[in-house]
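A.B. asks: kindly generate the corresponding structure for this input.
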Amino acid sequence: MRKLSGDPDCKNGACPTLWGTADGEDYVVQGHVISDPEVLEQLGMPEGETAVMVPAAVLEGFFRARR
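C.D. replies: Now for the predicted structure:
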């Protein structure tokens, strides 16, 4: 795994982060698990999937770096 972008406001090292796999085929998003039943219902995810929330700055930092 390769760290691609992280929360710029992170103080403890265990913050929302965007990771890339070694082969560049997939991304892994580390974030805060969404447990609000209303939000999960809106997402309509199938069994076996979960959702995490990350600050916009994490993804914006990644896309800015790719330009």
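
A.B. asks: only C-alpha atoms from now on, for both contacts and neighbour counts.
C.D. replies: OK.

A.B. asks: so the residue nearest to the spatial centre of the chain, which of the three states?
C.D. replies: The residue lying closest to the centre of the chain (C-alpha atoms, centre = their mean) is residue 29, at 2.9 Å. Following DSSP: H, G, I helix; E, B strand; the rest coil, we place residue 29 in the strand state.

A.B. asks: ok, for it, nearest residue in space, not its chain neighbours?
C.D. replies: Of all residues not flanking residue 29 in the chain, residue 18 sits nearest, at 4.8 Å (C-alpha to C-alpha, 6 or more residues apart in numbering).

A.B. asks: let's see this one next to it:
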Amino acid sequence: MKLKRLASECDEGPCPSVWEVDGTENVLVQGFKVDDAEALAVMQMPGNETAVRIPMSLILRVAREHLA
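C.D. replies: This is a model prediction of the structure:
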């Protein structure tokens, strides 16, 4: 799987980021693992999915720079 970083909260190193999956209409989101049982229960998270927390500013940056 070939990835291209679309936007990140830092210039280098691991931090919340949004990645484009080359040749698809998909993105990968890198963020802080959500392990709050109450939040996951509200989300009705199935076993084959996970949740990550990222800043709203990162979502807005991706929308502004890549969906315009």
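
A.B. asks: and the residue nearest to residue 29 of the first structure, helix, strand or coil?
C.D. replies: With three-state DSSP as the criterion, residue 18 of the first structure reads strand.

A.B. asks: contacting residues around the residue mapped onto it from the second structure?
C.D. replies: Aligning on TM-score structural alignment places residue 18 of the first structure opposite residue 18 in the second structure. Contacts for residue 18 of the second structure (C-alpha atoms under 8 Å, 6 or more residues apart in numbering) come out as 5-8, 27-30, 58, 62.

A.B. asks: list buried residues within the residues you listed.
C.D. replies: 6-8, 29-30, 58, 62 (16 or more other C-alpha atoms under 10 Å).

A.B. asks: tell me how many other residues crowd the nearest residue to residue 3 of the second structure once chain neighbours are set aside.
C.D. replies: Nearest non-adjacent residue to residue 3 of the second structure, counting by C-alpha to C-alpha, 6+ apart: residue 21, 4.9 Å away. Number of residues near residue 21 of the second structure (other C-alpha atoms under 10 Å) recorded here: 15.

A.B. asks: any chance of the contacts of residue 18 of the second structure in CSV, plus distance to residue 48 of the second structure?
C.D. replies: Below are those laid out as CSV (distance: C-alpha to C-alpha, whole Å):
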residue, distance to residue 48 of the second structure
5, 24
6, 25
7, 26
8, 25
27, 17
28, 15
29, 16
30, 17
58, 25
62, 26
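
A.B. asks: ok, those vs residue 36 of the second structure, which is closest?
C.D. replies: Distances from residue 36 of the second structure to the contacts of residue 18 of the second structure, taken as C-alpha to C-alpha, are shortest for residue 30 (17.4 Å).
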